[in-house]
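> next comes the sequence, and after it the predicted model I'd like to discuss.
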Amino acid sequence: MTDNTIIIIGAGGSIANAFLREQHNRFPAHNLITISRNVHDKIADNHQHFQCDNSEQQIQAVTQSLSTVVKTAQSITVFNGQLHNEAFSPEKRLEDINEHYLSWILKANTITPMLWLKYIGQRLGPKSRCVITFLSARVASIDDNELGGWYAYRASKAALNMAVKTASIELARRAKYCKCVLFHPGTTDTNLSKPFQKNVPEGKLFTPNFVAQQLSTLITTRDINGQVDYIDWQGKAINW
């Protein structure tokens, strides 16, 4: 039981905007639903937007109002995430760890996506057929961590990975035709990565449009097997 609805959460960012347009290009007749803190320009008559401040109360209210379409959606993609702000940057050493930065980034990268999954998951059922995708990062990999640093960001994304992995076990019982994906987009030319682009190898700084195209292809080719996929922009598995 799948309708032609695509839901994009955290739709205000560069990758999310590119993904919205890519999905519209691929599926022009599909219903598009975007959710973000701010007003979002509609790109088509079949595009509906909801504002949400990411408090649990509003997340619950929005998912309740979308209860029917969530149950039958084709894909739900959660783009919420942060790395730095005017006050904080990723830590280079233990002495840089800051309680306020940790709290802020855990809220953005772990708590908010999991609240969305909490209320989305309540509305999925045995007949739902949906790919639910979250933006993760390669630096969340415990096996792959050979450089150190970036304590809060690594921890928040690793926590997201574990939480989604855990949720996928439950969804395999309650909505066995749904699939969770953790997606590493690579270094993309966005505000999030701008302070860190100078050391990116040539050809490895991707445009949002390229990442959106890769993600759009990957979520339509997932094997619905009750497992969560932790993959990069090429579709290659990342070690946990």
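Alright, I've got the coordinates.

> CA only for contacts and neighbour counts going forward, please
Fine.

> helix, strand or coil for the residue nearest the centre of the chain?
The structure's the chain has its C-alpha centroid closest to residue 134; by Cα atoms, centre = their mean the separation is 2.7 Å. State at residue 134, reduced to three classes by DSSP: H, G, I helix; E, B strand; the rest coil: strand.

> was I right about it contacting residue 183?
Yes: the pair residue 134 / residue 183 is scored as a contact, 6.1 Å apart, by Cα atoms under 8 Å.

> tell me how far the residue nearest to the centre of the chain lies from residue 184.
9 Å (Cα to Cα, to the nearest Å).

> then this one, side by side with the first:
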Amino acid sequence: MSNVLIFGASSALAQAIAAYRAQAGRCLLGVGRAPEAPACYAHYVCCDYSDEGLEQVVQRLRELEVAPAEIWCCVGVLHDEFFTPEKRLEDLSAEQLSHYFAVNTIIPALILKHLSAFIASAKRPKVAFLSAQVGSIGDNALGGWYGYRASKAALNMLVKTASIELARRHRDACLVALHPGTTRSALSEPFAARIPSHRLYTPETSAGRLVSVMQSLGPDDNGGFFHWSGEPLPW
């Protein structure tokens, strides 16, 4: 059984993925900002996602003598108590754009940087970064949500670029971006009233779908961007 490492471990979707993988007997390692460890993880590291913090995660993995073969990055931000997605050009600010890119793009890039050696040494490594369909440039017909869209599009480019390098190091590697669908959580709460009930999924439903997609993917899918249904999404 492979070890499963989940970043953004305290989010509703991350915990649902953890619970799903625990049913299969996987050893779960969680990384998150919360000081207290969620109960679903066998091991947990509190991390601020800085270079120093991620190096502590690497050190903890070495101490545990585990090389996770399945890695999930569930780190992301859409809104917080200070801002909501921009609807117009007039809403743009350097501070808000910087925050979107810091969380949705830079943190995943640093995770890849620090975990690259573990990914390259795993038997059949699978790595999933939770992206968003609104990060698709080709699929953008509505506009708005500038910072979120742009930071997720940048994440997609990071995944695609890193997948090429990782394939040179490990021909069986599979690094992908996944769209989980709109999941009922703190992330979607301000917008839930506008979303039809049949398009707003429980964390458990989304987790089951994502795990199923991950299980179906292999080296030929490396560098892909996939919908929760398993269908490829346009960049």
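Perfect, thanks for sending it. Since this is a predicted model, take the numbers as computed values, not measurements.

> list the contacts for the aligned partner of the residue nearest to the centre of structure 1 in structure 2?
Superposed on structure 2 with TM-score structural alignment, residue 134 of structure 1 falls opposite residue 129. Counting by Cα atoms under 8 Å, 6 or more residues apart in numbering, residue 129 of structure 2 touches 72-74, 108, 159, 176-178.

> redo that, cut-off 7 Å
72-74, 176-178 (Cα atoms under 7 Å, 6 or more residues apart in numbering).

> which two among those residues are spaced furthest apart?
Considering Cα to Cα, no two members of those lie farther apart than 74 and 176, which are separated by 12.8 Å.

> so the match of residue 134 of structure 1 versus residue 192 of structure 2, what's the distance?
Distance from residue 129 of structure 2 to residue 192 of structure 2, by Cα to Cα: 23 Å.

> mean per-residue distance, the longest helix anywhere in structure 1 versus structure 2.
Longest helix in structure 1, counting residues (DSSP state H): helix 151-174. Aligned to structure 2 and superposed, helix 151-174 of structure 1 gives a mean residue distance of 0.3 Å (mean Cα distance after the TM-score superposition for structure 1).

> please point out which parts of that helix sit buried.
151-161, 163-165, 167-168, 171-172, 174 (16 or more other Cα atoms under 10 Å).

> name the element residue 230 of structure 1 belongs to?
Assessed by DSSP states H and E, residue 230 of structure 1 sits inside strand 229-232.

> what's that strand aligned against in structure 2?
Going by TM-score structural alignment: strand 229-232 of structure 1 matches residues 224-227.

> what's in contact with the matching stretch?
160, 176-180, 232-233.

> secondary structure class for the residue of structure 1 most remote from its centre?
Computed with Cα atoms, centre = their mean, the maximum C-alpha offset from the centroid of structure 1 is found at residue 95, amounting to 30.0 Å. For residue 95 of structure 1, the assignment made with three-state DSSP gives helix.

> if I look at it, how far off is residue 209 of structure 1?
From residue 95 of structure 1 to residue 209 of structure 1 the distance is 38 Å (Cα to Cα).
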